[in-house]
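sequence first, predicted coordinates after that:
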Amino acid sequence: MHLFLSTVSMPGIAGIMMTLATGPGMEMLGPKKFLLITLLPAGIPWLVQAFTPYLSLFYLGRVVSCLIYTALGPVTAVLIAEISVPRIRGLLLSVEEITVAVGQLAMYVMAHSLPWDVATAVCAAPMILVASLTFLVPESPYWLIRRGQKDAALESLKKLRGPTENINLEFQEISASIQGIRQITIKDQIKQLARPQNYRPVLLLTAVFILRELGGQYVVFSYSVYLFRKAGVGLDAFVCTVLVGVVRLVFTVVGAAVVDSVGRRPLLIATSLVCGAAEVVGAVFLLVDVPGTSWVPLAAVMVFVSSYGLGIGPIPWALMGELIPTPVRSIGSSLCNLNFSIFSFIISFVFPYLLEIGLGFAFLVFAAANAFLTVMLCAFLPETRGKSLSDLEDTFQSSPGHSE
């Protein structure tokens, strides 16, 4: 149990360390180059874990793979937000969550049907593919303009928008949002973080990520087999776990397809509410222990997973790229990811002790966090659908209220 607990907690521990370097790395090298440097060696630690005969090297491979994984969230959110057009930005920002869902489902299947070393080695292949595709992605025009490389920024926009598009207006908007604000170094961004319109969205998104973790998502996906066995579900636990992966993937794709038409705000509020309600239902049936109702906790988990994939999973990452203003986007996204990693570790570490009180009680704690998240979103979250990053720069200048 201690080995399993340390392995499950590893991403959170690694994330705490890696986020301290992600923001400065993005700002120094540029989001695209930092992403490429992170991805190029990403397959090696998986191969080390698969084939090393030494436990110390296995743990080293696990730590390095987790370091790489935790760097990808803020870097991809920033880069995609800064290179995409508003009408499909939500869809593109959801692609990362779709790949996570695909990878998680693949791991469920491989863990059940392949030897663990083969399944682990296979994980290196997607890293090589993604690293190769990253070479084709232009650098962020926002970063290039901040660095005074205006010609390179224009060339980047031409590649991104196509030769027939008029990019002059967008170039001027980006330049205007950056003009007069010194933000070349992390020290400059820390100074900019003191301004209300810059720290308010960072605080809001930090709270969103913390409450999302306290809502139990990490536990549901990391301890799924254990949860089903503990709940006494009649189906084979691995079948239930694969079903979790399929449901998450399907609804993540659906969420990505509708997020640019429905909007981030209503989708996130609705799914956080449904996640909390599903946990309450599951908790009640676990605490009451009615004979013949073991399917109810399974159904509650499936409702939670579908709602998570539909909105509460991908949308916070999208908002991190959209709501954090340009002057503090690198450091702000890193701070959000830092708190996400800290609370991922706390939840994964504390959850086994919560089980000593009871699984039903743990679900009630998670439901309370989702209820609080729903209230906070209703009160403070603005809508970002269809707006350019330049339009969103001053959303929080007066107060973090609604913005339609």
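Cool, the structure landed. Residues are numbered from 1 along each chain as shown.

please count neighbours and contacts with C-alpha atoms only from this point.
Will do.

show me what contacts Ser294?
231-234 (C-alpha atoms under 8 Å, 6 or more residues apart in numbering).

and for Ala362?
By C-alpha under 8 Å, 6+ apart, the neighbours of Ala362 are 283, 351, 354-355.

all helices for the stretch 251-400 of the chain, in order.
In the stretch 251-400 of the chain, the helices defined using DSSP state H, counting those that start in this stretch lie at 264-288, 295-307, 315-323, 329-357, 359-380, 389-392.

for Phe171, which of the ones you listed is the nearest?
Taking C-alpha to C-alpha, helix 389-392 is the member of those nearest to Phe171, at 10.6 Å.

how far does the closest one sit from its chain's centre?
Here the centre of helix 389-392 is set off from its chain's centre by 22 Å, with C-alpha atoms, centre = their mean, to the nearest Å.

what do you get for stretch 119-137?
Distance, centroid of stretch 119-137 to centroid of chain: 19 Å (C-alpha atoms, centre = their mean).

spatially nearest residue to the residue positioned nearest the centre of the chain, not counting backbone neighbours?
When C-alpha atoms, centre = their mean is applied to the chain, the residue found nearest the centroid is Trp317 (4.8 Å). Of all residues not flanking Trp317 in the chain, Ala77 sits nearest, at 6.2 Å (C-alpha to C-alpha, 6 or more residues apart in numbering).

check it against this one:
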Amino acid sequence: MSFRDESDDGHLRKPLLHTGSWYRMGSRQSSMMGSSQAIRDSSISVLACVLIVALGPIQFGFTCGYSSPTQAAISNDLQLTVSEFSLFGSLSNVGAMVGAIASGQIAEYIGRKGSLMIAAIPNIIGWLAISFAKDSSFLYMGRLLEGFGVGIISYTVPVYIAEISPQNMRGGLGSVNQLAVTIGIMLSYLLGLFVNWRVLAVLGTLPCLVLIPGLFFIPESPRWLAKMGMTEDFEVSLQVLRGFETDISVEVNDIKRSVASTSRTTAIRFRDLKHRRYWFPLMIGIGLLVLQQLSGTNGVLFYSSTIFESAGISSSNAATFGLGAVQVIATAVSTWLVDKTGRRILLIISSTGMTFSLFVVAVSFFVKGFVADDSTLYSISGILSLVGVVGMIIAFSLGMGPIPWIIMSEILPIKIKGLAGSVATLANWFIAWVVTMTAPLLLSWSSGGTFTLYMLMCALTLAFAAILVPETKGKTLEEIQLSFR
């Protein structure tokens, strides 16, 4: 419906999508002013949408961080053993795996907004179940429900952001997903210092209570609408996102061609995966999300209090909050950098920094095993382990935290996005659960050996990023799909 034409005097005319009326583009100066105004309108519209759906990842982070400041209080009030509380902490990962399996199909059949609405409801019920729990059964049920909602959120939000963002802003806006997760973790640490665990659980409902009404004020993903054949809604959604003064004809045609080329066969078959345009992006998407967890970041974060104590820091909860604040700042820097430097280079820098930092941590623990507890070398080793952990978190937040989710949402072909996205998200949550469950066992076996294993995984990630991961900076989603053909 949007197209370009010339008037008799050579000036360009363009129809406004929402009114169908004509206007004239006069002088070069007014054209430039209109263009800059359209860019501002587009930025504001898309940013507003991203900030609303970012409430989902804040919920995600709050769920991840909740168990850290509440362990002692919940265990004392409900008489839980260490193993019972460990089960409580890990059940969110189990619920997230179930949510991940369903996430792709839910997002494909009822849309990105509809799937976020569905995800918000079990999160609210789960937090309330935990808040009013009188025994472990309500705790477990609430944690499973939270995890289910988080599993859907972890797939849907990055996909929605990627599908609504202009190509020059997609990386930075995509990084907001991980930034919101880190903010949620930090908030749970901070509020956990001042309120009891029941009140903290009630506060956990707030992101989703705001998200549900917020979803009514933002447009659905135009690419999903186009795929579902809702042509008029698709163009209206895209026009709202890009601004009413913007000519969207080129982007409309690109999306239509992309959807048409992938709609000739309605279902993906396993034999189709032998084609490079399917197996290669699927391998990269799953590989990055698996390596993100195999780096051991969850193990380091969940058991950082032990490292802080060994470094001589008395208030481990305050130190954990400080680590969360560092993670937020570093992720914010990544949000600013990702569209300037590119995804691939940040992945390489991030995995290199993580490898070096974990080498420092591993060496410090090996040294501590051979020296006396009251020696100067022992104290220096404790400080080095602390520096290494902080360095690892900074390096992770710069690249391996946000970028695997961005790349997954960018490179998966629209034909297999639902199925492949579910598989990639499930793999991420399964490995997260494995790392979380095995970290205490590995640390009791050998702290230095544990961090050496994590270091080797980071070195493998460096090789994977340098050799296989393509650069997607500055390309439309349609151009990225074309490159795999």
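Received, thanks. Nothing here was measured: the structure is a model prediction, and the numbers come from that model.

picking up where we left off before, Asn428 of the second structure versus the aligned residue in the second structure for the residue nearest to the centre of the first structure, what's the distance?
Using TM-score structural alignment as the criterion, Trp317 of the first structure maps onto Trp405 of the second structure. Per C-alpha to C-alpha, to the nearest Å, Trp405 of the second structure is found 10 Å from Asn428 of the second structure.

which residues touch the closest residue to Phe484 of the second structure other than its chain neighbours?
Excluding the flanking residues, the one nearest Phe484 of the second structure by C-alpha to C-alpha, 6+ apart is Arg277, at 4.6 Å. Residues in contact with Arg277 of the second structure (C-alpha under 8 Å, 6+ apart) are 413, 481, 484-485.

what does Ala277 of the first structure align to in the second structure?
Aligned partner of Ala277 of the first structure by TM-score structural alignment: Phe356.

burial of that match, as a residue count?
18 (other C-alpha atoms under 10 Å).

of the contacts of Ser294 of the first structure, buried ones?
Using 16 or more other C-alpha atoms under 10 Å as the burial test, the contacts of Ser294 of the first structure include 231-233 as buried.

TSV for the residues you listed, including secondary structure and distance to Glu383 of the first structure?
Formatted as TSV, those follow (DSSP: H, G, I helix; E, B strand; the rest coil; distance: C-alpha to C-alpha, whole Å):
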residue	secondary structure	distance to Glu383 of the first structure
Ala231	helix	39
Gly232	coil	42
Val233	coil	40
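
re the thing from before, just give me the match in the second structure for the residue nearest to Trp317 of the first structure.
Aligned partner of Ala77 of the first structure by TM-score structural alignment: Pro158.

right, and that match touches Ala180 too?
No: Pro158 of the second structure is not in contact with Ala180 according to C-alpha atoms under 8 Å; the separation is 11.5 Å.

next one: the nearest residue to Trp22 of the second structure once chain neighbours are set aside from Thr472 of the second structure, what distance?
Leaving aside its sequence neighbours, Trp22 of the second structure sits nearest to Pro15 (C-alpha to C-alpha, 6+ apart; 4.9 Å). Using C-alpha to C-alpha, one gets 32 Å for the distance from Pro15 of the second structure to Thr472 of the second structure.

more neighbours: these two, which one.
Legend: neighbour count by other C-alpha under 10 Å for Pro15 of the second structure and Thr472, higher for Thr472 (22 against 18).

wait, doesn't the more buried one sit right on Arg343?
Yes: here Thr472 of the second structure reaches Arg343: they are 6.9 Å apart, a contact under C-alpha under 8 Å.

what do these two both touch?
Ile407.

ok so, going back, dump the buried ones among the contacts of Ser294 of the first structure to CSV, plus distance to His2 of the first structure.
As requested, those are exported to CSV (distance: C-alpha to C-alpha, whole Å):
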residue, distance to His2 of the first structure
Ala231, 21
Gly232, 23
Val233, 25
